[in-house]
Structures are given as C-alpha cells and as structure tokens.
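give the three-dimensional model of this entry:
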Amino acid sequence: MTEEQTSQDFNTGLLSYLQASPTPFHAAGNLAARLSEAGFRELKEGDSWDLVPGEKYWVMRNGSSLIAFVYGREPLVDTGIRMVGAHTDSPCLKVKPQPDMVRQGYAQLGVEVYGGALLAPWFDRDLSMAGRVSYRDGDGRIRSALVDFEQAVATVPSLAIHLDREANRQRSINPQKEMPPLLLIQDGETELPAFRDRLMAQLQTQHPSLTIDKVLDFEISLYDTQPPALIGLQGDFLASARLDNLLSCYVGMQSILEADGRYSSLLVCNDHEEIGSASACGAKGPMLQQFLDRVMPDTEQRLRVLENSLMISADNAHGVHPNFSDRHDECHGPLLNRGPVIKVNANQRYATNSETSALFRDMAERAGVSVQTFVSRADMECGSTIGPITAAEVGVKTLDVGVPTFAMHSIRELAGSRDASDLYRILNAFYHYPHPLSQWA
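The predicted structure follows:
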C-alpha cells in the first residue's frame, strides 16, 4: 500500500469519528466504544482495581474525559510509560440553563460562548444541537443520556450589509445580543414547548427504551451540520469542525490500538482544555495522577517510573496562512502536509525542551516522517495546551506537538490531508520505541 493510500484510509476513519462526535461526551463515548471493540476492558473508578501486566484498560470520568492504558509486559521501572495527551473539547456555543426566548415573534435560544471561539464564522450556518441530558426515570432514579438532534434546527443569521455598512471594515460581535440562534416563527396562538420538553421528546425518539419522568438539567452545545470533508483540487485539505483537538484524540486512539503490549502505553483525552483545564476531569485536575497512583500505589516506584516516562501532548499548531504570513516568525512558519509540528515557547506555554524534542525527532526519523517547528512571534502572545499543565501536575517529561492548522477555533477548521496519518506514524513508533526514555544519547 502506498503512503497516499495509507493516508486516504486513515482519513476515512478520522472523518467518520469527527462526524459522530459533536460534543466531548460523544467524542469520549466513541473512543470508549472503539477501545472496547479492540479488547480494552472498562474500569470503574468506584470499583477496586487489580490490574494485570499484558492487559488493556480504559476508564472514563464525567463522560467526557478518558484514559486508555496498555499494561506492558516489561517492568514499569525499566521502561516507564509512553504517554500521549489530547483534549476532547472545542470552542462552541452552549445553551444556557433557562434558554427560552421570543423576540419579534421568533423563538430563540439563549447561549453563552464556550472557550475562545472565533464567532464570525458561526453566522449563517445550519446548526444542530447535541450533548448530555440528566433526567429522573420512572423509578425516581437520576440518570443521564446523550442526545443529538442531527438535523439542522437552528441558525444565527447575519445582519444585512445595508444595515451595517461598516461590517467589512470594522465590526465587533456582542455574544449576548447577536448570537442567540433562531429556532422557529411563533404564530402567536400556539404556546411554544419549553426547551426541556423538546429535549425530552428528542431523548424519547432516540432512546425509546428509556422511561423519562422529567428532564432535570442538560449540557447542550450547538454545532455545524456540514459534514467533514477532504477538499481542494487535489484533495490536499481536510475541512471540519473540532479538528482542534479531536484530530489528535483519534490519532492517539489509533496509535494505542496498535501498541503490542511490550511497553506500558497510555492515552489521556481530557475535557475543559479550552477553558483552562481546571476541573475534576481536566488536565489541571487529579484524574491522571489518581490513575497513576492506582496503577503504582508505591510512591518510590511511581517516581522511578515517571523518571523513565515521556508525555507527548498532541494539540493542533498554527500553520502559516498565505494571506497573513506576517503573523508568523519568519523562520518558523509550518506548512500544511509537510509533517507534524514541534511547538516551542521560552516561557513554558508549551512544555517542549531540547531533550524531549530530540526524542520526538528521533522517533520521527525512525518512522520516516518530516517534522517542523513552531515558535510565536516575540511580539505576540502564545496560546497553551495540556502539556505544561500535565508536566507540572504529574512531574513527567513532556513536549508539545500538533498538525498545522488554519482557522483554529473557527466553526470549520482546515488541516492538511496527509498530516494526521504522519502524526499517527510517529505516535505508533513512540508506543514501540525500543530505548529507555530517561537515557539521552
């Protein structure tokens, strides 16, 4: 099979995963389903654990963060743990707790902005809704289920240029006033169902076996119904919502599925990265540390294992935009389809250092993949990732990498059609890397 065919096959699965994962709950659930199909056993945090070398496991928290673990046959203290980290959340519009609005005869939803969303591209899109609903069942127990309206049920129309002549020159967007989406036209006679009632009806349609007494609460996001696609005259580009960072989640999952079980391997996909990671299931929370504590209860052993371990934080990088190349350092402009990017920042916004970067470059060479480097302009602020947070919370050597991307945090982002499979080849090599991660040449 040629490299191009391998990339095409890889993208087929990636596109399907992106389409099926409109929220972090769906993204983590789809990862869990694929891991279970591949023989990974589910762990419940409330149960007692008895982990066995040679076995494979996964555990979920909040329904939106997941850890997959291959317990290697080689001793942990000798080989360490090969870790990959990503995040399941993306900037979006989230429905407020009491969202029902009627203005000028139009039924709308109150929304708030989650994360650093690029708002302008949300206008004039065919939007649907999905997320998690908590309800009381017929026996009085509180349960949760995922819901996805799937069809376009909302839109945020733009204001016509005739009514805003400066829109193409200077315009700010007020999310409170201008982002509530339209649902339908109120006819003035029929009382509109409350949003919770709509959720109940959709739940019962999607899950007819459920007995729902009352919807108690929800976490619902809006999303673009346009499916992900390969575009461009030669299919050079991958266009989709939530590339940041479901692309890395999928690449990490595919890589750990190929781990042969000789070395201990781990994938963590955290929620809430886009809003600072400070939650029970975020990278700033205790989820990964508590997992490692249960795998290795002995403190001295755990510290020795971490000294031999490495975390690769995989989160998309900024590709140099041909229309805005002046926004990049002139020597560090990653190009699409030229390989994954090592992200560097002197102020530790990224966790990369020369030793962790050297290891990644060595693994890339072994996999036959070129790599690039990103450094922000010295006069511009730099974003961050779960990399520095995980390094600080767990004490594991870390570096930050990602595929180059345009329109990051837009409702539809753009990546190269070959970069995801190239990152997969490196992470696959990482899970099979034969040398001790604590020994530097």
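
C-alpha only now, for contacts and for neighbours.
OK.

against residue 359, how distant is residue 352?
If you measure residue 352 against residue 359 using CA to CA, to the nearest Å, the figure is 11 Å.

show me which of those two is the more surrounded one.
Applying other CA atoms under 10 Å to residue 352 and residue 359 shows that residue 352 carries more neighbours, namely 24 against 19.

so that one touches residue 391, yeah?
No. If you go by CA atoms under 8 Å, residue 352 and residue 391 don't touch, sitting 10.1 Å apart.

which stretches of the stretch 301-441 of the chain form strands?
310-314, 317-318, 341-343, 372-374, 397-402, 404-406, 413-416 (DSSP state E, counting those that start in this stretch).

buried ones in stretch 297-316?
Buried residues in stretch 297-316, counted by 16 or more other CA atoms under 10 Å: 302-303, 305-316.

whoops, I mixed them up, stretch 89-97
Applying a neighbour-count criterion of 16+ other CA under 10 Å, one finds 89-96 buried in stretch 89-97.

TSV please, covering the residues you listed and showing distance to residue 166 and secondary structure.
Formatted as TSV, these follow (distance: CA to CA, whole Å; DSSP: H, G, I helix; E, B strand; the rest coil):
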residue	distance to residue 166	secondary structure
89	34	coil
90	30	coil
91	27	coil
92	26	strand
93	25	strand
94	29	strand
95	30	strand
96	31	strand
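
now the second one, please; I'll put the structures next to each other:
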Amino acid sequence: MTEQKTAEFNQGLIDFIAASPTPFHATQAMAKRLKVSGFTELQESDTWSLEPGGRYYVVRNGSSIIAFTHGQAPLPEAGIRMFGAHTDSPCLKVKPNARIISSGYYQLGVEVYGGALLSTWFDRDLSLAGRVTFRSDSDSPESRLIDFKDPIAMVPSLAIHLDREANRNRSINAQTDIRPILMLADEDPDQFTFSALLLAQLQAQYPTVKVREILDFELCLYDTLSPAVVGLRKEFIASARLDNLLSCYVGLEAIINAQDTQSCLLVCTDHEEIGSASACGAKGPILDQFLQRLLPDISDRLRMLDASMMISADNAHGVHPNFAQKHDAEHGPVLNKGPVIKINANQRYATTSETSALFKMLCSQADVAVQSFVSRTDMECGSTIGPITSAEVGVKTLDVGVPTFAMHSTRELAGTKDAHSLCEVAKQYFARTQAPGHFAGR
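Next comes the predicted model:
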C-alpha cells in the first residue's frame, strides 16, 4: 500500500463523514456513490428479479442500506461474503416540543441518543441536521433532508468561578445541563417558533418544494468542526462519527471494487447504538428479508448461509496511554498497527476461532498487520451488530474494527493507516473464491 493511495482513501473518508451528519445523510451519500458506480436501486414495494452479474442496492427508512453484487457462482454452493456496519452515532436529538425560553434565551430541548460522552458536547460550534416531514402543496406527506451546516447553537460550560469543584467532581444532568442556546429571546415569544425555523431551512434548500405545514422531524445536533488529519507526523484522523461511519466507508469502497465472480453484500443499519431493535436495525428483519427475496427456497437459502460469512466492522478501543490500566495488558491495540479482531467469551462479539483464523489469513494475503482485543475480565465490554446478525440470520460471523480513542465523543481519534488497511482486507475477502463459510476437517 503506497502512502498516496492511503492519503486518497483517507480524503474520501473525510469527505464522506463531513457529508454525513446523520444516518439519513450517510445513507443518502452511500446510495449516490453506489448509483454512480453502476448499482441499480431496488424498491421494496416492487417485485425483484436479481440476475447474476447484477449490482443492486436497497434503502429502508432512509437510514439503512444493503448493497449486493450478484456473483456468477451458484449461491447455495458459493455463499455470500457479507460485510456489516452501522450508520448511527451517539448524539443529541431534538425533542418534539423543541423551543425552550429560559433567562432571556431561546434554547432547544434535547434527548440523549445512545451512550454519548456528554462532557464533549460543551463549548462546541453545533449545527442541526436530519429529516423533516411536511404536508406538501398536494396535501400529501413528504420528507426531505436538511442540514443547517452553519454553527447555530452551543452548550456553554458553567464557569469554574461558579463551580470550584468542576475539575474534581462535576456531574452532568442530561435534562437540564445540555440544552443548547440558539439566540437571545425576543420580547414577544411568538416571534420565533421551531416550525418556522424548519420551514425557512426547507425553502432555502428546496426552493421549488411547496410546504404547507411542518408535520414532524427527526433532527440531531452535530459538531461543525471538520474532520482532519492531525498529529506531529500527521498519523491520526480526528473526527466525529468515526464510530461507525469509518466502517461504512470501508465496506462501501470494498464492494464497489468487488468483481462479479462471487456474491458480496454490504449491510449498514441504523439504531445500533440503542440496541438495533427496529425495522431498519440489525435486530430487525432487514437482512433476513433481503436474503429471503434473493433465494426464496428455504433449503437453498440455508445451504447458502452455511457457505457464507459476515464480517461485522465496528471500531475497537485502542489502548489509551493515559489510562493503560483500563485495558488487558496482553490485548491493547495500538493505532496504525492494523485492524483488530474483537473477542469476548460471553458472545458480546461473535468471533469464533474459525472466523478469526480466516481473517488472519486474509490479512496475511493483503500484507496487513492484525491485532486482537479482549476487554479486562473485571470490566464489561460493548457489543456490535455481530452477535445480533449471527443470531438473527444464522451466519458465521467475525467482529473486527479499527483501533480508536475517545469512542462516543464528539471528536474521536483513529490512525491514518488502519481504515485503508481494513479496506484492503475487505477487498481480499470479497475476492475470495472458496466459500468463506466452509471450514474443512470438522
């Protein structure tokens, strides 16, 4: 891997994350890229006829996407090389009755989505993005994505003069302490409504769309600071939403470059950060329903699944030099030392010795170093879509990820080499001629 190719990959990753402040925007960006690359969009309301050699994608809820290359090899014998990630990240979501007037300021009522590291949301230049549903001029409901892009809000910290214990013992109340400030309040409170704000943004982004009434919205705040390559030697990528848009981009690049010999699938689902239990989450039926439509015969489909494998890609914890004691001393991944195989005896990760061994072989073939992560035995670890997909679909699964610092912060940190390395391994995986789920010698 040349430094130029790695730099080009990272620039594409940075551009993708910057264009994807919400799962809706991330899915839209992936769909556009797939369409430009020759993939045909499928509608779930249509009858499908998928042909060998075809390249397809389907979107659900505007926030989850499946891309599929139909290989020439028979599905029941060759199986599918699957790669999974998730589109959502912890954030502050706007409540339905959003406007709050307090002490002469307009503020937003927000709700914490997922396991956000709340302290990192203070003193940031915040903007607002997401999906708005409205009554159109034809008296029917329509939805559009909006993104204010400009910094329009901030959650200021309380000055240390008013809380002398702040550096030793400051807790954060999610109901009262993280309300963003938008602007000074007018003397007449009816001068500003949140619906009017959304209406103005819709008209600015979609001047030809006629909006009669704002009906509802799914909006979240995000840090406007752009992703960047940082460090004295430019060895790190700093950005919001590295968990897990980085893995989405890795899978996207890999499947776009896949050949038509073997069948390959990328699934990027929403709601992983809150358990994946939704129609468009990994715990829902989205992947299983796609496979049913792909191969309706149950016997053939079970044979296909037996020959298939899923790589679940989600960021891993790099060993933090300031908190090395929080890691198992023998399993502390280092940034820029290669992708990480994630292992847990209690199935918080779905890795088995066989799926791990295959990944190590792929890394060797791609000339990529590989690391392992196991959490401290006296600490619980997080989980991924891996165990969920394995249980829901019945496919052999591996959990991997890129080592990362400050996971669930508004500004996470990863190495400049690792995402590209993982992508090279994913390409090797998609090109593998032997069915990835077949292991000899049992």
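
quick one: TM-score?
Once superposed, the chains reach a TM-score of 0.99 (TM-score structural alignment, normalised by the length of the first structure), with 440 aligned residues with a CA RMSD of 0.8 Å.

same list (the strands of the stretch 301-441 of the first structure) but as TSV, adding distance to residue 73 of the first structure.
Shown next, in TSV, are these (distance: least, CA to CA, whole Å):
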stretch	distance to residue 73 of the first structure
strand 310-314	18
strand 317-318	34
strand 341-343	30
strand 372-374	34
strand 397-402	22
strand 404-406	35
strand 413-416	37
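
that older thread, what do residue 352 and residue 391 of the first structure both touch?
Listed as contacting both residue 352 of the first structure and residue 391 by CA atoms under 8 Å, 6 or more residues apart in numbering are residue 398.

neighbours of the residue nearest to residue 342 of the second structure when sequence neighbours are not counted, how many?
Of all residues not flanking residue 342 of the second structure in the chain, residue 373 sits nearest, at 4.9 Å (CA to CA, 6 or more residues apart in numbering). Residue 373 of the second structure: 23 surrounding residues under other CA under 10 Å.

can you check the one 4 residues further on too?
A count of nearby residues for residue 377 of the second structure, using other CA under 10 Å, gives 11.

and it, what does it touch?
Neighbouring residues of residue 377 of the second structure by CA under 8 Å, 6+ apart: residue 328.

over to residue 220 of the second structure?
Counting by CA under 8 Å, 6+ apart, residue 220 of the second structure makes contact with 22, 91-94, 128-130.

how much space separates the residue lying farthest from the centre of the second structure from residue 179 of the second structure?
Most distant residue from the mean C-alpha position of the second structure: residue 187, 42.2 Å away (CA atoms, centre = their mean). Using CA to CA, residue 187 of the second structure is found at 21 Å from residue 179 of the second structure.

burial of the nearest residue to residue 439 of the second structure once chain neighbours are set aside, as a residue count?
Once flanking residues are discounted, residue 439 of the second structure sits nearest to residue 354: 7.4 Å by CA to CA, 6+ apart. Counted with other CA under 10 Å, the neighbours of residue 354 of the second structure add up to 15.

ok, residue 431 of the second structure next?
Using other CA under 10 Å, residue 431 of the second structure has 20 other residues around it.

ok, it - contacts?
With CA under 8 Å, 6+ apart, residue 431 of the second structure has these contacts: 258-259, 261-262.

give me the contacts around stretch 413-421 of the first structure.
4, 6-7, 10-11, 230, 235-244, 247-248, 251, 336-340, 403-408.

ok, now with 7 Å
7, 10, 230, 236-241, 243, 251, 336-337, 339-340, 403-407 (CA atoms under 7 Å, 6 or more residues apart in numbering).

what does stretch 11-23 of the first structure give?
27, 130-131, 221, 223, 227-229, 246, 250.

now for these: which two are most distant?
131 and 229 (22.9 Å; CA to CA).

more neighbours, these two?
More neighbours surround residue 131 than the other of residue 131 of the first structure and residue 229, with 22 against 18 (other CA under 10 Å).
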